[in-house]
Structure formats: C-alpha cells, structure tokens
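*Asks:* Quick check, what structure comes out for this input:
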Amino acid sequence: MSVAAPQDGPWLDDAAGRLVRPYTVSNGRTKPSAPLDLLSLVMPTGALPAGQLGPEHSQALGLCDGRPTSVAEIAAQLRLPAVVTKVLLADLVDCGALTAKAPGFRHHPTDRSLLEAVLDGLRRRL
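*Replies:* Okay, the predicted model is just below:
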C-alpha cells in the first residue's frame, strides 16, 4: 500500500483514497456554529488559533493565504464535503483566526451566470 505524497494531504492513499471518513474530521458535527454558505468569503485575521486544532484546520487556514476565499474553494482544495468544511471554518471563526462575510448578491444565488462564474473560478484554481 503506497501512501500519497504530503501535498495530497494526510490520510490519503493512492489506491484507496481517503483513509479517514470525512465526518471524523469534524468529530461527527454537521452544523457549523457560524452562518456560512458556499459563497461566504473567509479571510485570516492574523491571530493564531487558541487551543489544539486538527491538521485540516491548519490546511484550511493556509488556503486562505491573506485574501478572501470562498467556502466552496476551500472545500474543493481540501477534498472534503462542504458541510465538513463549513464546520472546520466555523471553528476557525469561533477562535478568532478567520473572519467570515456573507456574499453580496447582485444576482439571485441560483442565477446560471453566477453559477458558471463560480465553476470557472474553481476550475482555474484546481
């Protein structure tokens, strides 16, 4: 069994995929403590998280790299379900390491052009 390279993240195996179920990352929690949706933007505050957080928390914080980043982008980079990513990001908001901002809609959130723009942005990032 060959374990994936570190850039693929911990707990990945080339043949088997993720070795740890996604919901163990969030300790089984499925409801974030902060109101986040896929288009919410999070940004690091510069404060270090207080307490012990998991490696996925550190990865999520590292993906923000000083600019507003959407929950959807972070979920795609972490290869985690959106609800698990929201829980991780809410933990970081709660400890003061991130701020979150709801998106300002010029369009309806299910507007086709908006969804296509999000998809194009995700494709460019991946």
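*Asks:* Please count neighbours and contacts with C-alpha atoms only from this point.
*Replies:* OK.
*Asks:* any idea how far Thr45 is from the spatially closest residue to Leu48 that is not a sequence neighbour?
*Replies:* The shortest distance from Leu48 to any non-neighbouring residue, by C-alpha to C-alpha, 6 or more residues apart in numbering, is to Ala97 (5.8 Å). Taking C-alpha to C-alpha, to the nearest Å as the measure, Ala97 falls 5 Å from Thr45.
*Asks:* Could you also give me the structure for this second sequence? I'd like to compare it with the first:
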Amino acid sequence: MNDGPVERTSPIRPYVITGGRAESEGEPLAWESLVMATDAPFPAAMQPEHQAILHHCQGLLSVAEVAAHLGQPPAVVQVLLSDLHQWGLIVTRPPIAPAERADVTMLRKVLRGLEARL
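*Replies:* Model (predicted):
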C-alpha cells in the first residue's frame, strides 16, 4: 500500500499541446531565461496551458521553473512561451552571463589588509 500522493501524467500528449510543433519560432529560450507576464489583457479563448503560464508568471520565473509548474517538458514550454512572446503577453530576459573569475591575488591582498586592521 502506497501512502504518498500518486503522480499522474496528463492524458494530453505534448504534441497536441503545441499543435504538432516541436520547435519554437525563432531562437528557443534558454532554460535559464527569465519570463514575466505583461499587463496586457489576454483573450479568454487561449489554451489552458497558455493561461497557466500567464498565471504563474506574475513575477520573474525561469523557463525551467515554468516547465516544473506545468508538469511539461521544457521543450513544450519553450514553444508555448514563444507563442505568448509573439502575442506580446510575456517579456523575456536572457540568462545573465557568468561573472568573470576575480583575481585571487587581489582578493588575498584585500584579506591580508583587513586582517592587519583587526
């Protein structure tokens, strides 16, 4: 007997959700890209998945987080986000590039200076 919650997969297949599209229009969003819903009104006749994305994206979320909330593969969410972006219902921000590594010798000098003052 299993006491935990039973996870169920959606009866709707991913290719149905995307209308048979396997790729988004243009450059696909990176999983780390941030998305946020705009204040633009959206039509009530939208797919439930599009509406769910807009509901979750009231603040900044990454593409991977949106996929987790929807329980869909990131590739499916990338297609849906591409639709929303084309319709002007979300704004996107590319991932922030990793910072360059600081010079360790400079950090050691700063540390020694701070230790000398203590």
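*Asks:* After superposition, what's the TM-score here?
*Replies:* The TM-score (TM-score structural alignment, normalised by the length of the second structure) is 0.71; 94 aligned residues with a C-alpha RMSD of 2.1 Å.
*Asks:* number of nearby residues for the residue nearest to Leu48 of the first structure?
*Replies:* 20 (other C-alpha atoms under 10 Å).
*Asks:* Ok, Thr99 of the first structure next?
*Replies:* Here the number of neighbours of Thr99 of the first structure (other C-alpha under 10 Å) works out to 17.
*Asks:* any idea where the strands of the first structure begin and end?
*Replies:* Assignment of strands within the first structure using DSSP state E yields the ranges 12-13, 17-18, 41-44, 69-70, 98-101.
*Asks:* what stretch of the second structure does the second one fall on?
*Replies:* Which is strand 17-18 of the first structure. Under TM-score structural alignment, the alignment places strand 17-18 of the first structure onto residues 9-10 of the second structure.
*Asks:* Residues contacting that stretch, please?
*Replies:* By C-alpha atoms under 8 Å, 6 or more residues apart in numbering, no surrounding residue is in contact with stretch 9-10 of the second structure.
*Asks:* Would you mind measuring from His55 of the second structure to Val35 of the second structure?
*Replies:* Taking C-alpha to C-alpha, one finds His55 of the second structure at 12 Å from Val35 of the second structure.
*Asks:* Could you check which of the two has the larger neighbour count?
*Replies:* Val35 (25 against 12).
*Asks:* Now do the same contact list for that one.
*Replies:* Cys57, Leu60, Leu61, Ser62, Val63, Ile90, Val91, Thr92, Arg93.
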